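Colleague: Have a look at this prediction, sequence included:
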Amino acid sequence: MSPATGIEKFKRWLNEAKLPADGRLPPERTLAERFNLSRSQLRKILAALEVEGRIWRHVGRGTFVNKRGLPPSKPNIDDIANRTSPPEAMQARMMIEPEIARLAALHATTAQIAEMRQLSQKMRDAKTWPEYEDLDWRFHNLLAEASSNTLLKEIQYLLNGVRRAVVWGHLNNRPVGPPEDYHSFAEHDELIDNIAARNRLGAAAAMQRHLNSTASTLVNDEDRLSLA
């Protein structure tokens, strides 16, 4: 099933499904089985629908239908992803995410910082790349929420969805899961520590170092794939 077909099929189901009063969707495992999708395929569909405004997700609570309606001006994440290269996605991240980290150090709540630490630990425990990918996606969206800047949050949701499709989808021949010494583990912890300490310059610098390291890893992975 193509991503576009999967999204349209899921939208039709959302329009017809009898959901609880709070709009909570069934667990991912149930949805993946219902639509005959892998967990990774399902998460990409959910990411696209969240960017469109059809659903929203809360770490630890689940996925919910957006009952406020679909804003007509939401960008099409698939269309943007099809026209974006991995270097372009990384360039946009380097322009936006350090500022988000700086604002998160100023505005993040104690509960949001605790969620960041929980996600960081779960990433260390991830056994597969799709599992890590989903947690990493949630982590960076949570940083945007912690910035308390509505426009930056919406931009980050779009950027995060595009880079997930462009970058992670580009590296689907990697080993089973992240190694114990994967560079992002320590980098995420450093970022959280600076946010918790309300060190705005430190948080921005930590994010910049994280993105530089990620960009270097991306280039190395591309080189390995080209030789495979």
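Modeller: Happy to help now that I have it. Residues are numbered from 1 along each chain as shown.
Colleague: can we go C-alpha only for contacts and neighbour counts from here?
Modeller: Will do.
Colleague: Surely residue 56 forms part of a helix?
Modeller: No - applying DSSP: H, G, I helix; E, B strand; the rest coil, one finds residue 56 to be strand, outside a helix.
Colleague: OK, contacts around it?
Modeller: Contacts for residue 56 were tallied using CA atoms under 8 Å, 6 or more residues apart in numbering; they are 50, 63, 64, 65, 66.
Colleague: And what about residue 179, helix, strand or coil?
Modeller: Applying three-state DSSP: residue 179 is coil.
Colleague: take the one below as the second:
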Amino acid sequence: MKTRRMFWLIAEKIENLIDSGLYPPGSRLPPERELAESFDVSRPTIREAIIALEVMQRVEVKTSSGVYVLENPKQKEQETLDKVSAFELTQARALVEGEAAALAAQSITAEELSALESTLNVMKSGVGAEAADREFHLIISKATKNHAILLAVENFWELRDTLPQVKNAYANVCSQSDKDRLLEHQAIYEALKGRDTQAARLAMHAHFNRLINALFDMSEAQALEEVRKKTTQTRDLYSLNHLLAKH
């Protein structure tokens, strides 16, 4: 137990040195002997620490070459997340949730239909509509009886609620379309209630298609506003009005 605690401690120290920039991605760690002397531990402890770092995908051991530092997988993941746009997320949701609705139409229970109807009533009231929206989609995902689909949809909502670029875009669009959203959810509900696979898929696609178009409209409006601001700034810069005002 003591040995295990020691090599994890050394692995953590080496990882901290990597994160500090002392050993950047692509660089080679010092030889095992030097690391052992530097941390005042045995070489077997260093070997165990390196194995731990390899499992964590922080280093790569190349036979007869040495131990090389890899890019931080968490940083790579974050860089990928930063590139996810509201358009990409909405398209992905449409593809997955369209099929989820079609599948759910075959297996949804009376209890799940009742739960969906309850979320519609909440949306109609206007109080707690956002939470009801999320619950509506998750109920359908659960109704598929497919845990992988449920996990995917839960992850989509996590991205929707945590990625700033997506969260802001959705907030601007959803706040202006409560009526449309309610009608679209009602159409999805009726298709599921009727056990109509194709209608459920189309209703879900229609819901996301309207959302994508709304996102484009918002993006265009923002772009036009940005152009207007730049034009105004340029006009002010080169305007001769201040000279004419003297006469």
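Modeller: It's in. Only a predicted model underlies this, so the values are computations on that prediction, with no experimental measurement involved.
Colleague: Need the TM-score between these chains.
Modeller: Scored against TM-score structural alignment, normalised by the length of the first structure, the superposed chains reach a TM-score of 0.57; 148 aligned residues with a CA RMSD of 2.7 Å.
Colleague: and of the contacts of residue 56 of the first structure, the nearest to residue 106 of the first structure?
Modeller: Nearest to residue 106 of the first structure among the contacts of residue 56 of the first structure is residue 50, at 25.8 Å by CA to CA.
Colleague: What residues of the helix or strand hosting residue 117 of the second structure count as buried?
Modeller: Using DSSP states H and E, residue 117 of the second structure maps to helix 110-125. Across helix 110-125 of the second structure, burial judged by 16 or more other CA atoms under 10 Å covers 112, 113, 115, 116, 117, 119, 120, 122, 123.
Colleague: In stretch 131-149 of the first structure, which of the residues would be classed as buried?
Modeller: Buried residues in stretch 131-149 of the first structure (16+ other CA under 10 Å): 131-148.
Colleague: which residues touch that stretch?
Modeller: With CA under 8 Å, 6+ apart, stretch 131-149 of the first structure has contacts from 40, 43, 59, 100-109, 112, 116, 119-120, 122-123, 126, 152-153, 156-157, 160, 164, 168, 177-178.
Colleague: Just the buried ones among those residues, please.
Modeller: 40, 43, 100-109, 112, 116, 119-120, 123, 126, 152-153, 156-157, 160, 164, 177-178.
Colleague: how much space between the residue nearest to the spatial centre of the first structure and residue 167 of the first structure?
Modeller: Nearest to the mean C-alpha position of the first structure, counting by CA atoms, centre = their mean, stands residue 137 at 1.9 Å. To residue 167 of the first structure, residue 137 of the first structure is 12 Å away according to CA to CA, to the nearest Å.
Colleague: Find the residues that touch each one of these two.
Modeller: Between them, residue 137 of the first structure and residue 167 share no contacting residue, judged by CA under 8 Å, 6+ apart.
Colleague: where do the helices sit along the first structure?
Modeller: Here the first structure has its helices, by DSSP state H, at 3-16, 28-34, 39-52, 77-82, 86-107, 110-125, 129-146, 150-163, 169-170, 183-196, 200-227.
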